[in-house]
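Visitor: No letters, just coordinates:
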């Protein structure tokens, strides 16, 4: 009889090697610029011809193209949303945003009311729009979903809503005050213009009077001493009128700057919390995504991007001074004068384009750094059941692509947009990797497909487009 211990068939054998880890797999994107250009140009023409109404159908066509050309685990995404729902939500969004941005032209209270509605209902808009998009997205016949409730969104975001409401009210106040200030300055300028006209008429009258007085041998100095106005007093009065205008403008700009600095400290933390909330309530089948984004990281990424833009601004100032200096040297070397000649106009335009192009490129580089960092942070902490994700996006290459794409947009007057969007999407999507047994995961969730697709309240499930 053997002394070897018996092993239960369900217990793993210690002598067996551990199961090998699943290999990392890549997301694949099959879209091309030529294919998307045909969709984009038709959408653009029809949207213009219908005064924007067709944009909802254009959105559905684009999403179906991009989703259908993105491959994960041997399957491709699909979008099932209806254009009318997108159109209705978009109309609501446009009305509110027009009231916010242009309502002051009708009444000063309209922007405050619109901002209060937009920001006060922002959690509802967020939940509705994300719920619409996810519930109408599928992969291998399994729908995505969103379990977050409007009450959950308010609990997670209410401090930011208060800050945004205060900041929006302050910015609207500054905007209204600037409009009033501008109208007041225009009125003063008109008044000064009228005074100048009256002065010119008076001088003309004096000239005629001098001619008449000369007939009676009255000297020129005597006539001036008796009849000419005190030009020095007039100039001093004009200068005194400019001081209150400048002080008011500086006060408004200082208040606006304070608002922007305050929001700059809040913005990265707000984005982090929004991403945590939306991702943790997103699901595939019955399985919830999980993510662990840190506020400190987002704060760090934002201020590094801000530093990049400031440093680039200083470089642009130096480069602009060099360009202007070279232009002046060329003009003087050719013996030309700064008299608005065609060559001078061309040089000024080239200098402006060069400096403005550098400004846009620096902004795009900073923006790409911010987006690339939070993209990597999101996917490097993302999980779905036993499936892990990671992102290998090179922030430097991503920023370089943004700068090049911006220049292409300018040179081609926007017609390079389809190729630009395809290049950006391909770089982002094909940097994502995942690891896990996706086949078992999908078969586990297959039985729950119908539960996720429950569309109670479909009529109020809009994609607001914010």
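Guide: Here it is on my side, so go on. Since the model is a prediction, treat every value here as computed from it, not as a measurement.

Visitor: hey, let's count contacts and neighbours off CA atoms from now on
Guide: OK.

Visitor: For the stretch 151-300 of the chain, just list every one of the helices.
Guide: 220-227, 231-280, 295-333 (DSSP state H, counting those that start in this stretch).

Visitor: How about the contacts made by residue 131?
Guide: Shown in contact with residue 131 (Cα atoms under 8 Å, 6 or more residues apart in numbering): 145, 146, 461.

Visitor: Export these as TSV, with columns for secondary structure.
Guide: Converted to TSV, those look like this (DSSP: H, G, I helix; E, B strand; the rest coil):
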residue	secondary structure
145	strand
146	strand
461	coil
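
Visitor: try this one next to it:
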């Protein structure tokens, strides 16, 4: 693990001489009220145009958050071409429509080809989107670049193909463990109603559990590979990204997230049990009006169950987001020129997310822009940029290192806004 950590942290030798380190807290100058005006226009125009306005809405949103995020006193800029965002959106919509038509018309071969093609192109889509987003991000005249080759992207994507192999193995393993299952599948293909009910054995349960565990590990590894590749192959001027986390850091966060989720489920189950017990006692005391109470309790139970289902996963999702944010921003930098530190508190972020979720539900979604701004502010303002030497000197040297007009043209030509 130490070798992996030290290997990941290594990067190209910086062209800057060691100097005093200056700290620059990141600031966010936006407000919920300002963003609400951007958000409500985006929502209304997206509804009126049946979703066609989506790429314009995404660009306006990105420009708002970028322009109000100050790094060392200078705002970020989002310079993406609207035409390329529209092209990416149209391509995705056409593919989605074609896939849905294939599913609804029972074209199993076409559906299978869509799924296989989608899996094969997933790394390309991700890398294209990252190339587009980084090329569209500027700070003090500096453009970010994603320099990974397609070979590096597909090598980092091996968990996608490992996941497919895992479930091929599970599928064939289940057939070997239960001959009845194979016969049932054959009967389904032949549209026969005489299919025997397959028996479920402990061995089959163990195989399914193994498949689920391996799938989760593959997802975690894919997230780790993509994030590390994104940082290590990101470039600012001639300076490349620096990366310290290892795979087990991601596994620990996921394990802690599962523990938080279990605690939330147990706590909510206890609360539901208490409420159900109180309802039963109340109905017992009102036996003559039992029918009315049954209807009321049924409606209340359905509503409460829906909210509880959302609440059960919200703290775990917020906890994972906060921990991952801490891990990333405490362990990445720009070569040996700059590094970041985050003091984000997981508990505070979880509390903010729960409050925002409840207020969004109570206001039927109208509080959502205020929630988004408050969460973004808490995360961004927890980050401090530490730079060796003055920002003016370092930024000026990076601008001189940056590629010229040809490099800018190539960066503009690379990638599409293919994922949200």
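Guide: Yes, it's here. Remember, it's a predicted structure, so these values are computed and weren't measured experimentally.

Visitor: and residue 52 of the first structure, which of the helices of the stretch 151-300 of the first structure is closest to it?
Guide: Proximity to residue 52 of the first structure (Cα to Cα) singles out helix 231-280 among those, at 29.1 Å.

Visitor: by contact count, what packs against that closest one?
Guide: helix 150-214, strand 287-290, helix 295-333 (3 or more Cα pairs under 8 Å, 6 or more residues apart in numbering; DSSP states H and E).

Visitor: what's the spacing between it and its chain's center?
Guide: 19 Å (Cα atoms, centre = their mean, to the nearest Å).

Visitor: and the angle for it with helix 295-333?
Guide: 140 degrees (axes from the mean of the first three to the mean of the last three Cα atoms, to 10 degrees).

Visitor: With respect to burial, which of the helices and strands packed on helix 231-280 of the first structure scores highest?
Guide: With neighbours defined as mean count of other Cα atoms under 10 Å, these peak in mean count at strand 287-290, which reaches a mean of 18.

Visitor: After superposing, tell me the mean distance of that one to the second structure.
Guide: Per the superposition on the second structure, strand 287-290 of the first structure and its aligned residues are separated by 1.2 Å on average (mean Cα distance after the TM-score superposition for the first structure).

Visitor: residues in the second structure aligned with that strand?
Guide: Under TM-score structural alignment, strand 287-290 of the first structure corresponds to residues 239-242 of the second structure.

Visitor: So residue 77 of the first structure belongs to a helix, correct?
Guide: No: counting by three-state DSSP, residue 77 of the first structure falls outside a helix, being strand.

Visitor: Verify the contact between it and residue 142 for me.
Guide: No: under the criterion of Cα atoms under 8 Å, residue 77 of the first structure makes no contact with residue 142, lying 9.6 Å away.

Visitor: Between the two, which is the more surrounded one?
Guide: Higher neighbour count among residue 77 of the first structure and residue 142: residue 142, with 24 against 21, using other Cα atoms under 10 Å.

Visitor: rewinding a little: lining up the contacts of residue 131 of the first structure with the second structure, which overlap?
Guide: Among the contacts of residue 131 of the first structure, the contacts conserved in the second structure (both residues aligned by TM-score structural alignment, their matches' Cα atoms under 8 Å) are 145, 146, 461.

Visitor: Please list only the buried members of these.
Guide: Neighbour counting with 16 or more other Cα atoms under 10 Å marks 145, 146, 461 as buried within these.

Visitor: Now do the nearest residue to residue 175 of the second structure once chain neighbours are set aside against residue 210 of the second structure, distance only.
Guide: What sits nearest to residue 175 of the second structure in space, not counting adjacent residues and going by Cα to Cα, 6 or more residues apart in numbering, is residue 182, at 5.3 Å. The spacing between residue 182 of the second structure and residue 210 of the second structure, counted by Cα to Cα, to the nearest Å, is 20 Å.

Visitor: which one is residue 382 of the first structure nearest to, not counting chain neighbours?
Guide: In space, residue 382 of the first structure is closest to residue 291, 4.6 Å off (Cα to Cα, 6+ apart).

Visitor: The one you found and residue 385 touch, don't they?
Guide: No: applying Cα under 8 Å as the test, residue 291 of the first structure and residue 385 come out as separate, 11.5 Å apart.

Visitor: related to what we said a few turns ago, in a markdown table: the helices and strands packed on helix 231-280 of the first structure, plus distance to residue 358 of the first structure.
Guide: Formatted as a markdown table, those follow (distance: least, Cα to Cα, whole Å):
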| stretch | distance to residue 358 of the first structure |
| --- | --- |
| helix 150-214 | 28 |
| strand 287-290 | 40 |
| helix 295-333 | 7 |
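
Visitor: right, and the ones you listed - which one's nearest residue 251 of the first structure?
Guide: helix 150-214 (9.7 Å).

Visitor: The closest one relative to helix 220-227, how many degrees between them?
Guide: 130 degrees.

Visitor: And helix 150-214 of the first structure, how far out from the chain middle?
Guide: 28 Å.

Visitor: what does stretch 77-84 of the first structure give?
Guide: 25 Å.

Visitor: isn't there a helix covering residue 344 of the second structure?
Guide: No: assigned with three-state DSSP, residue 344 of the second structure falls outside any helix and is coil.

Visitor: would you list the helices of the stretch 151-300 of the first structure in TSV and tack on distance to residue 422 of the first structure?
Guide: As requested, the helices of the stretch 151-300 of the first structure are exported to TSV (distance: least, Cα to Cα, whole Å):
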stretch	distance to residue 422 of the first structure
helix 220-227	76
helix 231-280	24
helix 295-333	24
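
Visitor: Those: which one's closest to residue 93 of the first structure?
Guide: helix 231-280 (19.6 Å).

Visitor: Thanks a lot, see you next time.
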